[in-house]
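Novice: I would like to see how this sequence folds:
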Amino acid sequence: MDAVRQGVRQDAGQAFPLYIVAVAGLLFLAFAFFAVGQAAATRNSAQTAADAAALGAAQTYRDDLYRALRKAVEGDDDAWEDLLKAMGSPTGTACDSAQWFAGKNDADATSCTPDSWPTSFAVRVTTRGTVGDSIVPGTENKHASAGAKAVIVPRCTVRPAEGGRGPGDGGPADRKEPAKDKGKGMEKDKGKDKGKDKGKEKGKGQGPDKGKAPGKGKIELTCDGKPLTLDPAHLDPFPEPAGFFAVRLAE
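Specialist: You can find the predicted model right below:
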């Protein structure tokens, strides 16, 4: 009986180190997974900051476009056509906004690159915080970086004014009169031509502009499939910035 008890004690003594090794292995795995989780959280934080910075830059640029567009329409400045395409406004304030939004998410914008066709802002950020201490060496000094790109998409296009068909589109201006080359007809035609030429010179530069209603200076647009008329003399109510331009993250 004593021999049996002694054998059991010896088995228990031999199994104890195995338990220690197993527990140590599990603890190591737990700390390793914790380190991976820390890194993933820091990486997600960087991506959130990059998205916010890119969208912030694009929205600021949209607001600048909106103000410039209204000013151009009020002043009858042809620059409104480029502005309507989301082009032509300075980009400095937009990139300043990118840094501000990155800072609000505990990161710094390391680059802000404006581009065109389509108008966009590509931003890269680096987190101010690090992954933190872990069983993986060097993580206490490791920062996360991420990038994002936001685009400004025009919602409106210029719509030709009613009856404003111009040369080259099959309108009356493109139809040629048959030549009259017989005696008396020639004299009549000369008189008609002189009258036409005088009329053309008199009316030069008075034709309807592209997208503007004849004689009224109104700008005819189509925004998301719906007609919109802007009257420089009566701009209130004026659509909001989102009515002219959409802002979204690029895929």
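Novice: contacts and neighbour counts: CA atoms only from here.
Specialist: OK.
Novice: C-terminal to the strand or helix carrying A49, what's the next element?
Specialist: Counting by DSSP states H and E, the element that carries A49 is helix 2-74. Once the chain leaves helix 2-74, the next helix or strand it forms, by DSSP H and E, is helix 80-84.
Novice: which SSE is immediately downstream of that next one?
Specialist: Under the assignment DSSP H and E, the closest C-terminal helix or strand after helix 80-84 is helix 92-104.
Novice: so what's the residue count around R155?
Specialist: Neighbour count for R155, taken as other CA atoms under 10 Å: 18.
Novice: from what I see, it and L221 are in contact.
Specialist: No: when contacts are counted by CA atoms under 8 Å, R155 is not listed as touching L221 (9.9 Å).
Novice: would you agree L65 is in contact with K85?
Specialist: No: here L65 does not reach K85: they are 9.5 Å apart, not a contact under CA under 8 Å.
Novice: ok, those two, which is more surrounded?
Specialist: Just comparing L65 and K85: by other CA under 10 Å the higher neighbour count belongs to L65, 25 against 21.
Novice: who touches that one in this structure?
Specialist: Shown here is L65, whose contacts under the criterion CA atoms under 8 Å, 6 or more residues apart in numbering are 83-84, 86-89.
Novice: from K196, how far out is it?
Specialist: Here L65 is placed at a distance of 44 Å from K196 (CA to CA, to the nearest Å).
Novice: L230 belongs to a strand?
Specialist: Yes: membership of L230 in a strand is supported by DSSP: H, G, I helix; E, B strand; the rest coil.
Novice: my guess is it contacts C223, does it?
Specialist: No: the pair L230 and C223 fails to qualify as a contact (CA under 8 Å) at a distance of 11.7 Å.
Novice: here is a second sequence; please produce its structure as well for comparison:
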Amino acid sequence: MISAARSDKGQAFPIYIVMVAGLLFLALAFFAVGQAAATRNGAQGAADAAALAAAQRAREEWGPKVLAALTTSGGVDNIFQDAIVLADAQAEAVNFAARNHADLTGFEPHPGGTGQYKFTVSTTTQYTVGRSVIPGTEHKHGSAKATAMIELRCSLPPGSGGSGGGTSPTPTSSPAPTPTSSPTPPPVTITCDGQDIPVDPMPDLEKIFTVKLVD
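Specialist: Okay, here's the model as predicted:
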């Protein structure tokens, strides 16, 4: 009887070893998945930061030009085609991707709707997932995309600004009035989110544009 019990224990021991080895492998596999997820999240964070940085830099450059366009006839149709501004936005995206230990691998500026402009960027992490029980992870980088939009929040109120301030009166044969000093014209205002804002001094750019991540 004692001999049989010892025999059972001897047969069970290899099973325990296999079970422990299997559990250890699963734990290492889950760890590798976690490493991959962390690397992917790092790439996404870098992409988000780069896209927002590009849009915010464009906002800084376009702000004064948009204000001038809003207070003159012609609107802002061609404002967003400034190649210098787009180059500066891309340089800012490169900078912020690098701050997050990633490389900018794609940069695509493109118009959105009226008064909108979008920047889509792609990033790849400078680091890899690292060694794990899953083959090839030591050479695997994280990659991600993000799009940020800069959107105009303002418009010129009807009857103000570059439209000339109204029509000239029709000449008549009445005697010329005694010359008087011209009244000071009212300040030009723009309407941002339903609120009238004077353009002199220049308002905060956050009141003119909104910058946000979009799908």
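Novice: mind checking the TM-score on these two?
Specialist: Comparing the chains after superposition, counting by TM-score structural alignment, normalised by the length of the second structure, produces a TM-score of 0.81; 194 aligned residues with a CA RMSD of 2.9 Å.
Novice: report the distance from the helix holding A49 of the first structure to the chain centre.
Specialist: Remark: helix 2-74 of the first structure is offset 31 Å from the chain centroid, using CA atoms, centre = their mean, to the nearest Å.
Novice: try stretch 92-112 of the second structure
Specialist: Relative to its chain's centre, stretch 92-112 of the second structure lies at 10 Å (CA atoms, centre = their mean).
Novice: same check on stretch 152-160 of the first structure?
Specialist: The mean C-alpha position of stretch 152-160 of the first structure is separated from the chain mean by 14 Å, CA atoms, centre = their mean.
Novice: quick one: stretch 144-153 of the second structure aligns where in the first structure?
Specialist: Counting by TM-score structural alignment, stretch 144-153 of the second structure falls onto residues 146-155 of the first structure.
Novice: counterpart of L27 of the first structure in the second structure?
Specialist: Taking TM-score structural alignment for the superposition, L27 of the first structure sits opposite L24 in the second structure.
Novice: kindly apply the preceding question to G13 of the first structure instead.
Specialist: In the second structure, the residue equivalent to G13 of the first structure is G10, according to TM-score structural alignment.
Novice: then D96 of the first structure?
Specialist: Alignment note (TM-score structural alignment): D96 of the first structure maps to A91 of the second structure.
Novice: who's in contact with its match?
Specialist: The contact partners of A91 of the second structure, taken as CA under 8 Å, 6+ apart, are A54.
Novice: where's it relative to M149 of the second structure, distance?
Specialist: Using CA to CA, one gets 17 Å for the distance from A91 of the second structure to M149 of the second structure.
Novice: likewise for P201 of the second structure?
Specialist: Going from P201 of the second structure to M149 of the second structure by CA to CA gives 26 Å.
Novice: when those two are compared, which one has more neighbours?
Specialist: Neighbour count, other CA under 10 Å: between P201 of the second structure and M149, M149 has more, with 26 against 7.
Novice: list the contacts of the equivalent of T110 of the first structure over in the second structure.
Specialist: Following TM-score structural alignment, the counterpart assigned to T110 of the first structure within the second structure is T105. With contact taken as CA under 8 Å, 6+ apart, T105 of the second structure is in contact with 121-124.
Novice: how does it look with 10 Å?
Specialist: 47, 94, 97, 121-125, 143-145 (CA atoms under 10 Å, 6 or more residues apart in numbering).
Novice: kindly calculate the angle that the strand or helix carrying it makes with helix 2-70.
Specialist: Using DSSP H and E, T105 of the second structure falls within strand 102-111. Note on geometry: by axes from the mean of the first three to the mean of the last three CA atoms, to 10 degrees, strand 102-111 of the second structure and helix 2-70 are set 40 degrees apart in direction.
Novice: buried residues in strand 102-111 of the second structure?
Specialist: Judged by neighbour count using 16 or more other CA atoms under 10 Å, the buried positions of strand 102-111 of the second structure are 102-105, 107, 109.
Novice: the helix or strand that comes right after it relative to helix 2-70, how many degrees between them?
Specialist: Helices and strands here follow DSSP H and E; after strand 102-111 of the second structure, the next one along the chain is strand 116-128. Following the same axes, to 10 degrees, one obtains 150 degrees for the angle between strand 116-128 of the second structure and helix 2-70.
Novice: and strand 116-128 of the second structure, what does it pack onto?
Specialist: Strand 116-128 of the second structure is packed against helix 2-70, helix 83-99, strand 102-111, strand 141-152, strand 209-214, with contacts defined by 3 or more CA pairs under 10 Å, 6 or more residues apart in numbering; DSSP states H and E.
Novice: quick one: which of those is nearest T184 of the second structure?
Specialist: For those, distance to T184 of the second structure was read as CA to CA. The smallest value, 20.0 Å, belongs to helix 2-70.
Novice: ok, G112 of the second structure touching M149?
Specialist: Yes: between G112 of the second structure and M149 there is a contact at 7.9 Å, judged by CA atoms under 10 Å.
Novice: and for those two, which residues touch both?
Specialist: With contacts taken as CA under 10 Å, 6+ apart, the residues that reach both G112 of the second structure and M149 are 118-119.
Novice: out of the buried residues of strand 102-111 of the second structure, which two sit at the greatest distance?
Specialist: Across these, the two members that end up farthest from each other (CA to CA) are A102 and P109, 19.6 Å apart.
Novice: quick one, what contacts the match of L27 of the first structure?
Specialist: The contact partners of L24 of the second structure, by CA under 10 Å, 6+ apart, come to 18, 30.
Novice: that older thread, ok, the buried residues of strand 102-111 of the second structure vs S160 of the second structure, which is closest?
Specialist: Minimum separation from S160 of the second structure among those (CA to CA) is found for P109, which lies at 32.3 Å.
Novice: need the nearest residue in space to the closest one, chain neighbours excluded.
Specialist: In space, P109 of the second structure comes closest to F119 once its chain neighbours are excluded; the distance is 4.5 Å by CA to CA, 6 or more residues apart in numbering.
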